[in-house]
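A.B. asks: The following comprises the amino acid sequence and a computationally predicted model.
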Amino acid sequence: MVNTGAASDRLRALGLDLPDIRSNPYYVHHRTVGSNIYISGQLPYKDGELLGQGTVGREVGLETAREFARHAALNCLAAAVQAVGDLDRVRIVQMLVFVASTPDFGEQSNVANAASELLIEVLGENGRNARTAIGVAGLPLNSPVEIQMVCTAL
């Protein structure tokens, strides 16, 4: 896949916009150290609402979990842009995808692939990253997915 043009144009071509992420009195959404940007864990919020709750493999199906992962990754991109001001200045270094799932689910990497696909569609090679996808017993607000990232500013 060859990506040309601005990352923000590719994002709009997908019918997406970077969301506004609300501040939190207990933590920051990003911390910049040198050219590194550490993104706090982001949940699948859209328009200020958590898209769903539950455990993947029980109340939440695979395709729904993949959509939640895309939204969480979009929120991570929004936090990165808050840090550097421009989507074209963002390179994803590492992504940690947490999936609240049943012990026998085993498809955490498939959920994470949806986030990876979005990042590559928008950022091209700057969206490819080192990645970990793990199943956990629970996440904040009973969210099915949470994503944390480390980025670098270009």
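C.D. replies: Received it, and whenever you're ready, just let me know what you need.
A.B. asks: Please make it C-alpha for all contacts and neighbour counts, starting now.
C.D. replies: Fine.
A.B. asks: Report how many residues lie close to the nearest residue to residue 50 once chain neighbours are set aside.
C.D. replies: With CA to CA, 6 or more residues apart in numbering as the criterion, residue 50 has its nearest non-adjacent residue at 5.9 Å, and that residue is residue 44. Residue 44 has 26 neighbours, counted by other CA atoms under 10 Å.
A.B. asks: dropping in the other structure now:
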Amino acid sequence: MPHRKVGSSIHLSGQLPFKDGELLGQGVVGRDVELETAQELARHAALNCLAAAVQAVGDLDRVRIVQMLVFVASTPDFGEQSQVANAASELLIEVLGENGRHARTAIGVAGLPLNTPVEIQVICTAV
């Protein structure tokens, strides 16, 4: 299930950068994947979060993002996870305006499902 409602909060499952059923990238940021590519993948994962949120609340105009967790599969010396996450944050604010503003954590990890460079998890509410 792509989401779980708990009180007024909606917890979205981690979303990968899929488009039309195809994973858009694989590899590790800082080794196989450039920062700009990782940012584009983060935008796609954020769009998938919005799609899951719409499924949960029924209408994009009702979505308010509360928190976003961005997981970046990266080399130990890559320290720009926040720059990857910025691309997703900017997209959410661009699409939702004030309802897209959120708290955020960007985390570097050793690996992610399907060898994707980016996975995003969101907590939102319906307004």
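C.D. replies: On my side now, so go ahead. As the structure is a prediction and not an experimental result, all values here were calculated from the model.
A.B. asks: TM-score for this pair?
C.D. replies: The pair, once superposed, lands on a TM-score of 0.99 when counted by TM-score structural alignment, normalised by the length of structure 2; 127 aligned residues with a CA RMSD of 0.5 Å.
A.B. asks: The residue nearest to residue 50 of structure 1 contacts residue 146, doesn't it?
C.D. replies: Yes - between residue 44 of structure 1 and residue 146 there is a contact under CA atoms under 8 Å: 7.1 Å.
A.B. asks: sorry, back to before: now check structure 2 for the residue matching the residue nearest to residue 50 of structure 1.
C.D. replies: Counting by TM-score structural alignment, residue 44 of structure 1 corresponds to residue 17 in structure 2.
A.B. asks: Identify the contacts common to residue 44 and residue 146 of structure 1.
C.D. replies: 69, 72 (CA atoms under 8 Å, 6 or more residues apart in numbering).
A.B. asks: Give me the neighbour count for the counterpart of residue 88 of structure 1 in structure 2.
C.D. replies: Counting by TM-score structural alignment, residue 88 of structure 1 lines up with residue 61 in structure 2. By the measure other CA under 10 Å, the count of residues near residue 61 of structure 2 is 13.
A.B. asks: residues contacting the nearest residue to residue 61 of structure 2 once chain neighbours are set aside?
C.D. replies: Setting aside the residues directly before and after it, residue 61 of structure 2 is nearest to residue 96 in space (CA to CA, 6+ apart), at 7.6 Å. Applying CA under 8 Å, 6+ apart to residue 96 of structure 2 gives the contacts 61, 63-64.
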